[in-house]
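> generate coordinates for the sequence data below:
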Amino acid sequence: MNPAVPEQKPVKPGASGTLNEWLTYLESIHSKPIDMGLDRLKVVQRQMNFALNGVVFTVAGTNGKGSTCAMLESILIQAGYKVGMYTSPHLIRFTERARINGEEVAETDLIAAFERVEQARTDTSTSLTYFEFTTLAVAWLFSQTSLDAVILEVGLGGRLDAVNAFDTDCAICTSVDLDHQAFLGPDRESIGREKAGIFRPGKPAIVGDPKPPQSVIDHAEAIGADLWMFARDFNYSGDKQQWAYGGRSMRRAALAYPALRGTNQLLNASAALAALESVRDRLPVPAQSIRQGFLLVEWPGRFQVLPGQPTVVLDVGHNPHAAAHLRESLDNMGFFPYTHCIFGMLADKDAVAVVNALNDRVDHWHLVPLEGDRGRSTEQLLQQLAQAGVDSPAFDWVGNSQALAKGGIAKQPPEKSVQSYNSVSQAYAVVTSAVPPNDRILVFGSFLVVAQAMQAKEAIRKRPG
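Coordinates of the predicted model:
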């Protein structure tokens, strides 16, 4: 019998360690990738002895929180404030998660912050998850800079999320719907209570969900938060040219529509303006900065329409709530003969409900696998499509792409079809080359799918010839 192989301890990067080496190390230092709770993080935070400066906004929500963060950042930068923003996950580079005045922080600065957290973690013999460790590092980095505002996006839930270790001056809950039920609870009421955990007594609590769970309202009232509810304390109105915001004591008229596309963006925009109204004594913002902020805001992967033909739409949505809004946004785009969907989802997401929401808007499904412990294979996706009632025939889009590349004649596809691919990059290359220029391509289902499609697009652009 072979002796048991001793478990190898993770090796901390040396003085010349790269950011990728550090990130690999951080993935291995805790027994679970997700381990809800604030106790471990607070032990290390006390050892590091730092606090955030500036007005702190904490943003939670099932969908819309990233877009809301981006709008807040854009408006505050236009108003001349120095702003730190922390979001997750990233699409391509880890540095996307930490920005100061819209610029990603340098890798060297992040590594220095990692070393600071690692020393405190070692001194206190505390184990941290990847997200806890990186959240502490970014927060410490922000604390070393004189910032007027800090925007923190919740990673998962709210009450026990790492960003909730830091007190907020204004909490925002954008929406509450079913996602991450294994960690947050089985229904909207339990999930809403988790998200409301970012509220603070006496501080503004902005709720952008038009129909929030009662648990959100009850928790705000129980702790004495200053509850701002959509349709009661703030609202919006508009026509095709412009829109207006109305708050408790402030109106903003003749506003430009946010540069971010999608049917839900005015809800997010009005929640952002309510948040700014609630702290206007500390961060006054002129009307022109609001207009410019909305015009210039960028947030990749959120109903992002790429230039050129065929039309390509990137959307990181990954739950039924997001799929329902995506359906509306697709309907508002005008006519396309056929819609193709490059589609992949993680195994813990409700693929059947997502497909149900989009089934009659998608003509051709192009299924891609996602790797890792939470990944879902194309075989599993086919089963999910069947459960959702998709019975479209298979079609060789790969063969069509190859025929076109050789100058041959492609086969006529059926009205509807399904095909599986080995990777997102293969699917993106095939579909963008094989479909007619007037068709529409939707890349959807996960941050991973969108990120890999963006990388595939860049690889195609760099090909010689």
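
> only C-alpha atoms for contact and neighbour calcs from this point on.
Fine.

> pull the contacting residues for the residue positioned nearest the centre of the chain.
Closest residue to the average C-alpha location of the chain: G66 at 5.2 Å, with C-alpha atoms, centre = their mean. Taking C-alpha atoms under 8 Å, 6 or more residues apart in numbering, we find G66 in contact with 87, 153, 299.

> please give me the structure for this one as well, since I'd like to look at both together:
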Amino acid sequence: MPIDLSLGRVTQLLTVLGNPQKFWKCIHVAGTNGKGSVCSYLSHILESSNISTGRFTSPHLFYPNDSININNRPISRARYDYEFRKVKELNERELIGATEFELLTCTAFYVFAQFEIEVAVVEVGLGGRLDATNVIPGFDGEWGVLVSAITKIGLDHESLLGNSLTQIAKEKAGIIKESVPCVIDGSNDTEILRVVKDVAFQNNCKLFETFPRRAAVFDQQVPLLGEFQKSNLAVALKVADILRSKFNYRITEQAITNGVRNTKWPGRLQRLTATIRKQRLDLIVDGAHNGQAAIELSKYLDTLRTLESPLTFVIAVTEGKTLTPMLAPLIKKQDFVTVTTFSSVEGMPWIKAMDCEILAREIRKFTSNVTVQEYLEGALINAAQFSQSPTVPLIVCGSLYLAADVLKFVEKTSIP
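From the prediction side, this is the model:
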């Protein structure tokens, strides 16, 4: 079942499961870009503080069980299959009609209760107000949301969330709970901040704005690339501050440093090496899939450009995406682009790659140097032939699903 935003079905299914969300506390994270990174920073800081931690993020990168982590390790595929099947059978028996994401959310919450975690870091799937994860109320002294966090908000999923930043901000701000503190990335647009402040005021919520300078002390220790990660880290650090000051969690400065240093979030501005037919390829792999993410990626790529030198891209995009805001910041007239597709996404049959010829036609508005190679290996080989400099990596972007395919390919080809 495709996307259908509502809280009724997930509430009903969790009730049948015995309300597993009542057995742990929660940090809830929404936003258009950066929320996964914030979740990863937080879960690593919590683990470094010896706090038993669950993490639920979506979509999965490699396999569905990747979405559910206990102390930063995915649960086993066998455990995932067993628990997901149990939840799905209950859904069918009770005629609830939950969506795939609602089934996944309930599975994660059920697994967290079984592992007896103390705190779960939960990423919103889509939007916020009607997202399945928003079924968890504010902390009541025993369970619920301790802190909410909102990262950078931009245009994405307009058909579901609205066509303006104001509309989308209202949906994201829907995770704000009565009297529960909330942290927001202060680099958001003024109109977004105004909307979020209004919702916070209506809910008697203390709102904290963060800025990149808060993370400056970690400049040499952040393993995730890109200037925007300072904004993400600043949000995570403020959440950790609140956990210490308001809820008396023992999170030391050393634990924070260790957590930040150990943070991993693959497929997001990640540099790696692939070997194809004995040819070494240096790659930058990024799941940038909307205009805001493309702007941040382009800022990083500008550090690689020299004068009018071209960059070489491999791009695939999910069907239905608005292309101009994503392509305009990235592609210059001198660049070379190979258009490709990504493989089917397990558990999400409605996700499909955009037709190569349609995507290529749009990219030709920005550069005439466009070729099509439907399959990934051929696309990488083709792109390597156009690369103008052995010291500048190929850039693979446009979809997290393409990033996942590349990471799987690199892992497979690196095995002796």
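
> what do we get in structure 2 for Y130 of structure 1?
In structure 2, the residue matched to Y130 of structure 1 (TM-score structural alignment) is E100.

> equivalent analysis for N264 of structure 1, please.
So, by TM-score structural alignment, N264 of structure 1 is matched to F228.

> can you report how many residues lie near that match?
By other C-alpha atoms under 10 Å, the residues close to F228 of structure 2 number 19.

> separation between it and Y300 of structure 2?
When distance is defined by C-alpha to C-alpha, to the nearest Å, F228 of structure 2 is 10 Å away from Y300 of structure 2.

> T99 of structure 2 now?
Relative to Y300 of structure 2, T99 of structure 2 is positioned 37 Å away (C-alpha to C-alpha).

> kindly report the same for L103 of structure 2.
Computed as C-alpha to C-alpha, the L103 of structure 2 to Y300 of structure 2 distance reads 37 Å.

> which one's more surrounded, the two?
Taking L103 of structure 2 and Y300 together and counting by other C-alpha under 10 Å, L103 has the greater number of neighbours (23 against 16).

> Three-state assignment for the more buried one, please.
The three-state label given to L103 of structure 2 by DSSP: H, G, I helix; E, B strand; the rest coil is helix.

> quick one, helices of the stretch 151-300 of structure 1?
For the stretch 151-300 of structure 1, the helices defined by DSSP state H, counting those that start in this stretch cover 181-184, 188-195, 214-223, 265-278, 287-296.

> how far is the longest one from where the chain is centred?
Using C-alpha atoms, centre = their mean, to the nearest Å, we find the averaged C-alpha position of helix 265-278 of structure 1 to lie 18 Å away from the chain's own average C-alpha position.

> show me the contacts for the closest residue to the match of Y130 of structure 1 other than its chain neighbours.
Excluding its sequence neighbours, the residue lying closest to E100 of structure 2 (C-alpha to C-alpha, 6 or more residues apart in numbering) is M1, at 6.1 Å. With contact set as C-alpha under 8 Å, 6+ apart, M1 of structure 2 has these partners: 98-100.

> related to what we said a few turns ago, which SS class is the nearest residue to the match of N264 of structure 1 once chain neighbours are set aside?
Among residues not flanking F228 of structure 2 along the chain, E296 sits closest, at 6.8 Å (C-alpha to C-alpha, 6+ apart). Following three-state DSSP, we place E296 of structure 2 in the helix state.

> please say which position in structure 1 E296 of structure 2 maps to.
Looking across to structure 1 (by TM-score structural alignment), E296 of structure 2 lines up with H325.

> now swap in N262 of structure 2 and tell me
Aligned partner of N262 of structure 2 by TM-score structural alignment: L296.

> one more: Q114 of structure 2?
So Q114 of structure 2 corresponds to Q144, using TM-score structural alignment.

> and for K152 of structure 2?
Aligned against structure 1 by TM-score structural alignment, K152 of structure 2 finds its counterpart in S175.

> and that match, how far from P213 of structure 1?
Distance from S175 of structure 1 to P213 of structure 1, counting by C-alpha to C-alpha: 10 Å.

> compare those two (neighbour count), which wins?
Shown here are S175 of structure 1 and P213; by other C-alpha under 10 Å, S175 has more neighbours (23 against 19).

> quick one: contacts for that one?
For S175 of structure 1, counting by C-alpha under 8 Å, 6+ apart, the contacting residues are 60-64, 207-209, 212.

> which among those residues gets closest to D161 of structure 1?
Nearest to D161 of structure 1, judged by C-alpha to C-alpha, of the contacts of S175 of structure 1 is A60 at 9.8 Å.

> hmm, that closest one is touching D161, no?
No: if you go by C-alpha atoms under 8 Å, A60 of structure 1 and D161 don't touch, sitting 9.8 Å apart.

> overlap in contacts, the two.
Counting by C-alpha under 8 Å, 6+ apart, the shared contacts of A60 of structure 1 and D161 are 154-155.

> which one's more surrounded, the two?
Set A60 of structure 1 next to D161 and count neighbours by other C-alpha under 10 Å: A60 wins out with 31 against 24.

> can you tell me what P201 of structure 1 aligns to in structure 2?
P201 of structure 1 maps onto E178 in structure 2, by TM-score structural alignment.
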